[in-house]
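Asker: Build me a structure from this.
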Amino acid sequence: MEAQLIDDIVAILPHGRTRFDYYPERYAWLLLRHAVGNGCNIAELRQSPYAGLLHKPRVKAWLAQLGGPRLRPDDVLAADGDATPLHFTLTLDRWQGQQTTRGNANLVLQLNFDREHDRHYQNLIAPTQRYGPFVCASHPVCEGGRNTLAWARLDIDLETGEVLIEEIQNDWLRRVTHCLKYPRYLQRRGANPDGLAEYAAWLLPRYQRIWAEAMLAATVWFVREELGIARMFYHSPESNLRLKDLDADWAPPRSLYTDLPRQFCFRQQGTVPHFLRHKRAKLARRAPLFELDLGRKAA
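Answerer: This next block holds a predicted model:
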C-alpha cells in the first residue's frame, strides 16, 4: 500500500493510545459477535466456518447455561468479560519496504504492554538506554514511551475492502529467553542482570501463551471495527516465503502461519486479494493464503 494512505488512515483514527483488553480465548467472543449477526441458531453455527469456536471451554460452558437453540448478539456481549483481562494499548506506525508482499509500505499495529508489566520492568531490569535490552530498534516498535509486546503489519486496500496480514511478530519474549542464557548481554545494554531471573519468572507465564492470539485478536478487531473492513487474508508458510521472496532460513515459526489463523477460523479457500490477482496470482494459487470474511454470518 502507498505510504500516503497509511498517513491518511492514521490521521482519521483516534489519536493517542487505544485500550485493548485481553484474556485467554477472548478472540472467540470477538468472532462470535460477527458470526451471530442479528441472531442465529446454534445448529447453524455448527455448520459454519465458526464451528470450532463452540468447542472452546468458556464457550461450551456458556452454551450449556443458555439452554436454548438460538443466540442473540446481546448474549455474546454479556458473555465477553467473564475473566480478568490484561489492559494492553494499541498504537499505529508505518513500515517501509522490507519483507512486504508488494514491496511497498505497511500499516503497523502495535500491541503495547500493560502498566503492571512496565512497573516490573523498570523495578527489576532498570534500563538506562533509550532502547532497552529486549527491543530490536530496527523493528516497528512504539516510539511513544510504551514498551511493545508484539506487532502486526497490514497491507490495506480500501477500494476493494481487503486487508492482507503480512506478519505477526514478537521480539521481547524471545530476547528475554536469550538473556537468561547470556545475562552479560544485559550489562552491555545498560540494564540490571540481577533482576532478570525474577522478571522472567513473572513475565513468561503471563504473556508467552497469549501474545500471538492477543495480537491477532487485536488485529481482527482493529480491521473490522476501526477500518470497517470484513475480508481479511493471512499468509500461509508457503505464501509468506514465495510472495515476499524470503530465504527459508529466515522463516518465522510455522505455527504462526498455520495453527494461529486456523484457530481464528481463517480458511484456505484458494483465493487471493484483488490487489495480488494480476501480479502474483499463479504464485499465490500454488501457495494459498488463509481467508476470513466477517461480513459472512453463520446463518
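Asker: switch to C-alpha atoms for all contacts and neighbour counts from now on
Answerer: OK.
Asker: What's the local residue count around residue 98?
Answerer: Neighbours of residue 98 under the rule other Cα atoms under 10 Å: 12.
Asker: quick one: which helix or strand includes it?
Answerer: Taking DSSP states H and E as the definition, residue 98 sits outside all helices and strands.
Asker: Leaving out chain neighbours, which residue sits closest to it?
Answerer: Of all residues not flanking residue 98 in the chain, residue 104 sits nearest, at 7.9 Å (Cα to Cα, 6 or more residues apart in numbering).
Asker: isn't that neighbour right next to residue 97, touching?
Answerer: Yes - counting by Cα atoms under 8 Å, residue 97 is a contact partner of residue 104 at 4.9 Å.
Asker: For these two, indicate the residue with more neighbours.
Answerer: Neighbours were counted for residue 104 and for residue 97 using other Cα under 10 Å; residue 104 has more, 15 against 11.
Asker: Please give the structure of this sequence too, so both can be compared:
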Amino acid sequence: MIREVMGSLPKERTLFWYFKDRYAPYLLQKELEERGPRTVGELKRCRFAKLLQKTVCKPLVSQAGNRPVMANEFAAIWPEVSKPYVLTVDKWGGLTDFHWNQTSVPGWNLVLQMNFSNEHDHEYRCLFGKDFDHFEFYSHPVHRGKRNTLAWARIDLDFNEGVALIEEIQTDWIREARDAFKDATEARKAKKNTFKLWSDELDVGRMCTYYERVLTSHTEQWAEAMLTAAVSFIRDELGFKTIFYHSYETGKSLKHIGRRGPPRSLYTELPKKFCFEETDQGPQFVVTHKEVRRMWKKLKYKKWFVLNL
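Answerer: As a prediction, the model looks like this:
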C-alpha cells in the first residue's frame, strides 16, 4: 500500500515554507475547519487555547474582538521571515529485520523527508565543495538523490481505520554538524586553522561560518518544522484524522532501541507543544499485532500521544 501512496503523490518537488511557530495557526485553522467559526473567547476554551498566545497569532487575536474568526484567517497568517524546504517521500522497513529497522511492527513505514532548499545548498557547497557529505548517513532514510536531508519523519499507516503513527522524528545533519562545530571551536581556541573530521582536514573558519551563519536558523526550528510537515501531510494529503506519536519509554521499547535513546525532548516536550494528548490507548493496528502482544505484559510504561484533527 505504501507504494500506491507514493505513486499517487506529486512527482515534482513540493516546497514547504516554515516560520517560527507555524504549527499554531495551522492547528487553529484545522479546529475551525472542523467545528466552524468561533469567537476568540470560545477558542480560549478549546484544546488549542494555549496556541493563541503565540506571537504569530496575537495580531489576529487582538483584532478579532467579539466576532467569529474564520479558518482562512489563520491560514492567511504569514510573517515576512520564513524558510523554504523541499519535501520528498520514500519508504523504510520490511517484513524482516524490523528490530534493526526500529519499526514498532514488521512492515513498511512511509518516510517524509524534509530537505534543504537550493538557498542553503548553494552556501553549503561554496564552503565545503560539492562532494562533502559528512553530515548524513545513507544507512538512514535520507534522500538518495541530489537533495540534502535536514530531517525526516517515519510514519506507519493503518489504511483500514485511517490512523497514522509517527514512529520517529530525526535529524543526522544537525547532530553531526553540531559535533563538528564543537571540534572546530576547540581547534579555534587552540589557534589552529584546521581540524580533523573523519578522514578530512576541515578549515576551522569555514566550519564556524557554516554553523553560526548558515545553519543556525535551521537548528532552532527543525523539529517543529518536521512535525508540522508530518502532521499536515497526514491530515491534508492522506486525509487521516487520527495521529498517534510515541512516548519516550514506550517508543524505545517497541522500536527495540538500546540504552542510548533519541533526544528525550522529541518524545515529551515536542508533542505537548502541538497539543497532542497523553493516552494509554495505543493505535490498534500496533497493540494487537502478535509481535507487540508477545512483549506487552513486560512493558512497564504504556503511554502514547494522540492528536485528532
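Asker: Fetch the TM-score of the aligned pair.
Answerer: With the length set by TM-score structural alignment, normalised by the length of the first structure, the two chains reach a TM-score of 0.89; 286 aligned residues with a Cα RMSD of 2.0 Å.
Asker: So what does residue 273 of the first structure match up with in the second structure?
Answerer: Per TM-score structural alignment, the equivalent position to residue 273 of the first structure in the second structure is residue 283.
Asker: Next up, the contacts around its match.
Answerer: Contact analysis of residue 283 of the second structure by Cα atoms under 8 Å, 6 or more residues apart in numbering lists 163, 165, 244.
Asker: Also residue 91 of the second structure?
Answerer: If you count contacts by Cα under 8 Å, 6+ apart, residue 91 of the second structure has them with 2, 108, 109, 110, 111, 141.
Asker: Now with 7 Å, please.
Answerer: Shown in contact with residue 91 of the second structure (Cα atoms under 7 Å, 6 or more residues apart in numbering): 108, 109, 110, 111.
Asker: how close does residue 56 of the second structure get to residue 253 of the second structure?
Answerer: For residue 56 of the second structure, the distance to residue 253 of the second structure (Cα to Cα, to the nearest Å) stands at 37 Å.
Asker: same question, residue 171 of the second structure
Answerer: Between residue 171 of the second structure and residue 253 of the second structure the distance is 20 Å, computed by Cα to Cα.
Asker: Kindly report the same for residue 259 of the second structure.
Answerer: Using Cα to Cα, residue 259 of the second structure is found at 10 Å from residue 253 of the second structure.
Asker: So which of these two has more stuff around it?
Answerer: Comparing residue 259 of the second structure with residue 253 by other Cα under 10 Å, the one with more neighbours is residue 253, at 20 against 7.
Asker: mind listing what the aligned partner of residue 148 of the second structure in the first structure touches?
Answerer: Aligned counterpart of residue 148 of the second structure in the first structure: residue 147 (TM-score structural alignment). Residue 147 of the first structure makes contact with 112, 113, according to Cα under 7 Å, 6+ apart.
Asker: How about residue 72 of the first structure?
Answerer: Contact analysis of residue 72 of the first structure by Cα under 7 Å, 6+ apart lists 36, 38, 39, 40.
Asker: Counting neighbours, what do you get for the second one?
Answerer: Here the number of neighbours of residue 38 of the first structure (other Cα under 10 Å) works out to 13.
Asker: before we move on, what about the first one?
Answerer: Residues contacting residue 36 of the first structure under the criterion other Cα under 10 Å number 25.
Asker: measure it to residue 76 of the first structure for me?
Answerer: Computed as Cα to Cα, the residue 36 of the first structure to residue 76 of the first structure distance reads 8 Å.
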